[in-house]
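Participant: Dropping a prediction and its sequence here:
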Amino acid sequence: MLFFIFDIQPFAGLLFIIIILPRIPSGAIYIKFLPAAGRLSGFQKHLIIDKLKLSIWEFCRTTRKYVLLMRKIFCILVILWGFFSGKLPAQESKIDSVLNEILFDDEDLIEMVRSSQKFQFIYSRFNYDTKTFFAGRDLGLQQFNTTGQISYFHSIGISVGAAAVYYSQMDPKLSAMLLMAGYSGKFFHSADYRYRISYDRYFFPKSEVMQASPFNSSLGLGFTFDKKQVGTRFDYSLLLGNEMGSQLSWDIYGDIYVLKFGRLNNIKFEPEISMYFGSDQTIITQLGIVPGRFPRQYTVTEIEAEKFGWMNTEVKFPVTINYGDFDFELGYNINLPRTLFSDEQINPSSYFNFSIGYLISL
């Protein structure tokens, strides 16, 4: 059960406008606040006041509509999270999260949508991470990983893509491949509020060392609220295959221009905080006594315990350079993994990443 406590004071002014202002008679608003009010007739003054009240009311009604929508979206995600919170080992969750991250950034797509122009393009990207962690956890493998992708996007909202993940110390090193198809749309004809749905199909090479993944595909549902310099997004994935699982992430990001040169060239700082929710497992050893035996005999039982919850927080500090059709990114990332079991302690970790992307307009 989740409990949220809000401070009502910051919302007092808004509540006054929404609840009290519409009930105030027109004559109760002082005309002296209107410029040149003395030159207006009483009828004109009342018309201006009524129009002002109507504009404020329409603004508040629209704001309330967006707030109610975001509350419904959050409730849907929480319900899906609780209903499908099945088995999701950390290794498999990291593979899925890596594949999701290499797809074209949603905020970049939003910038194109804002222009309200038709477009279609192919985007390719290569990314290198100096270290590999699974849901923020270090499994003791000193290895780097690389990811590559190619994707097609159309202004009507459809997208298709393919991607692959390479781990330096795993066998086989090409650990996973992905085919993706998705659709992205707007709420209330506004590019600030967007939703997306997707289907991902995973392909894992056979290996005598790595255990076969119980998941081979996933259905994704996501929502983004973006105001150019700051934004947030929710993403939920329902993992399918021999078993069923789920994962949830919540990101808060910024988009700060450091330098602009030329018409489209720029350097940006794009900090981000990502919270990841998934399943973790541990082995609990129980010691028992065999009844009726003398001398006393003991039994040892190992029980696999599993919990679904907040597994990791990742803080990212990337600097991006957009030059022509190319984009470059250099970032420093910090993992703050959380234990889901009281007897575990997980140390923070960090790594660097570098990526290069190229966009081809069609």
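Facilitator: Alright, I've got the coordinates.

Participant: okay, CA-based contacts and neighbour counts for the rest of this
Facilitator: Noted.

Participant: Make sure residue 336 is actually in contact with residue 310.
Facilitator: No - the criterion here is Cα atoms under 8 Å, and residue 336 misses it with residue 310 at 10.8 Å.

Participant: adding another structure so you can compare the two:
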Amino acid sequence: MRNYLLIIFCLFCSKFLLSQEIKKDDVDDLLDEILLQEDNLLDEIIQSLSNYQFLYVNVTYNSNTYFSGRDIGFDQFNVAPQISYVSSKGFYAGISGNYYNEFYPKWDVTVANLGFNKEIGQKKLFRYTISFAKYFYANEEDNILSNSANLGVGVRNKERSIGTQITGSYLFGKEQSFQIASRTYASIKLVKTKKVSLKFRPQLTIIAGKQTIELARIIPVGDDDTAMEYIKNDVFELINTQINIPLQLSYNSFDFEVGYNYNIPNPIGTETKLDATSFFNISLAYLIDL
């Protein structure tokens, strides 16, 4: 099921601080756009600094593991380390991985990502993102969809407090699939000082995709015998809806996040009614200005 209900890995996450010429809020919003593919970039970033580069190192702990919101029968946590490079020119790249405490091998996948993003329109409220990701699985049996080409378009309000992003992903390798994800978010400042920032940033993510469903039927063979015939059908359906409720705390170049996630998976094909799933996430990150 993992191979046919593959969700595009989000290589980069959370927000950040720059220690020099860029305002903290501007940088937080830029990283959210590039790493979370949010549309929170301020015009003042480009005006205040025409050329910058940085590395963002992040590690996330998830209290339980679900694939496309589905419980696959393993009560296990996972850890996802990430490192990303971001340039003021719009280019970004990164590498991440996933460790599962009940899988063998425990290090399941390594993902490399390269992308470009740019604002659209006079008011720069719109943004597009183009990226490519390569997946390196430790278990060759999982290596069915090993590449993804992604195109995203987003819009935000002038205050950067509400926005939405729609991303289309073409998954390919030994087989092919297509996926569309929409993410709507809000950003509410709870605490704001010179060195400390606390934000509440709820998100609603909806994922739909093309799935291959295998159906079986009994057919007559000769006069007294029967055989099983298998038919594969491609369908495009809703896969999962996720609600993410995080609190994000920043202090100088450090970021800390704790969140609650609630999945509402949609049954596909022969699946019966699926139970909702939930888990907690904790992440710690550090910004390195180059």
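Facilitator: Here it is on my side, so go on. Owing to the predicted nature of the structure, the values given are computational and were not obtained by experimental measurement.

Participant: Got a TM-score for the two of them?
Facilitator: The TM-score (TM-score structural alignment, normalised by the length of structure 2) is 0.83; 266 aligned residues with a Cα RMSD of 2.4 Å.

Participant: okay, and the lengthiest helix in structure 1 goes to which residues in structure 2?
Facilitator: Taking DSSP state H as the criterion, structure 1 has its longest helix at helix 42-83. On structure 2, no counterpart of helix 42-83 of structure 1 exists by TM-score structural alignment.

Participant: So which other helices or strands are in contact with the very next helix or strand once past that helix?
Facilitator: Per DSSP states H and E, the first helix or strand lying C-terminal to helix 42-83 of structure 1 is helix 90-101. Other elements packing on helix 90-101 of structure 1 under the criterion 3 or more Cα pairs under 8 Å, 6 or more residues apart in numbering; DSSP states H and E are strand 158-167, strand 272-290.

Participant: re earlier: helices or strands next to the longest helix of structure 1 in the packing?
Facilitator: If contacts are counted by 3+ Cα pairs under 8 Å, 6+ apart, helix 42-83 of structure 1 sits against strand 245-254.

Participant: Relative to residue 314 of structure 1, how far out is the alignment partner in structure 1 of residue 71 of structure 2?
Facilitator: Residue correspondence to structure 1 (TM-score structural alignment): residue 71 of structure 2 is matched to residue 138. From residue 138 of structure 1 across to residue 314 of structure 1, the span is 14 Å (Cα to Cα, to the nearest Å).

Participant: neighbour-wise, which of those two wins?
Facilitator: residue 314 (20 against 16; other Cα atoms under 10 Å).

Participant: Please identify the residue in structure 2 that aligns with that one.
Facilitator: So, by TM-score structural alignment, residue 314 of structure 1 is matched to residue 242.

Participant: Its match contacts residue 261, doesn't it?
Facilitator: Yes - applying Cα under 8 Å, one finds residue 242 of structure 2 in contact with residue 261, separated by 6.9 Å.

Participant: For the one helix or strand residue 133 of structure 2 maps to, give me the average deviation versus structure 1.
Facilitator: Using DSSP H and E, residue 133 of structure 2 sits in strand 126-137. Average distance, strand 126-137 of structure 2 versus aligned residues of structure 1 after superposition (mean Cα distance after the TM-score superposition for structure 1): 1.2 Å.

Participant: the helices in the stretch 51-200 of structure 2, which residues?
Facilitator: Using DSSP state H, counting those that start in this stretch, the stretch 51-200 of structure 2 contains no helices.

Participant: what's the burial count for residue 109 of structure 2?
Facilitator: 19.

Participant: Which residue comes closest to it once chain neighbours are left out?
Facilitator: In space, and not counting its chain neighbours, residue 109 of structure 2 is closest to residue 137: 4.4 Å by Cα to Cα, 6 or more residues apart in numbering.

Participant: Map the one you found across to structure 1 for me.
Facilitator: Residue 137 of structure 2 maps onto residue 204 in structure 1, with residues paired by TM-score structural alignment.

Participant: give the contact list for its match.
Facilitator: 175, 176, 177, 212, 213 (Cα atoms under 8 Å, 6 or more residues apart in numbering).

Participant: any idea how far residue 53 of structure 2 is from the residue mapped onto the first one from structure 2?
Facilitator: Superposed on structure 2 with TM-score structural alignment, residue 175 of structure 1 falls opposite residue 108. Between residue 108 of structure 2 and residue 53 of structure 2 the distance, using Cα to Cα, works out to 30 Å.

Participant: what about the two, which has more around it?
Facilitator: Higher neighbour count among residue 108 of structure 2 and residue 53: residue 108, with 17 against 14, using other Cα under 10 Å.

Participant: OK, contacts around the residue nearest to that one when sequence neighbours are not counted?
Facilitator: Nearest residue to residue 108 of structure 2, sequence neighbours excluded (Cα to Cα, 6+ apart): residue 138, at 5.3 Å. Residues in contact with residue 138 of structure 2 (Cα under 8 Å, 6+ apart) are 105, 107, 108, 109.

Participant: So in structure 2, which helix runs the longest?
Facilitator: Structure 2, longest helix under DSSP H: helix 24-35.

Participant: by how many degrees do that one and strand 91-100 diverge?
Facilitator: Relative orientation of helix 24-35 of structure 2 versus strand 91-100 (axes from the mean of the first three to the mean of the last three Cα atoms, to 10 degrees): 70 degrees.
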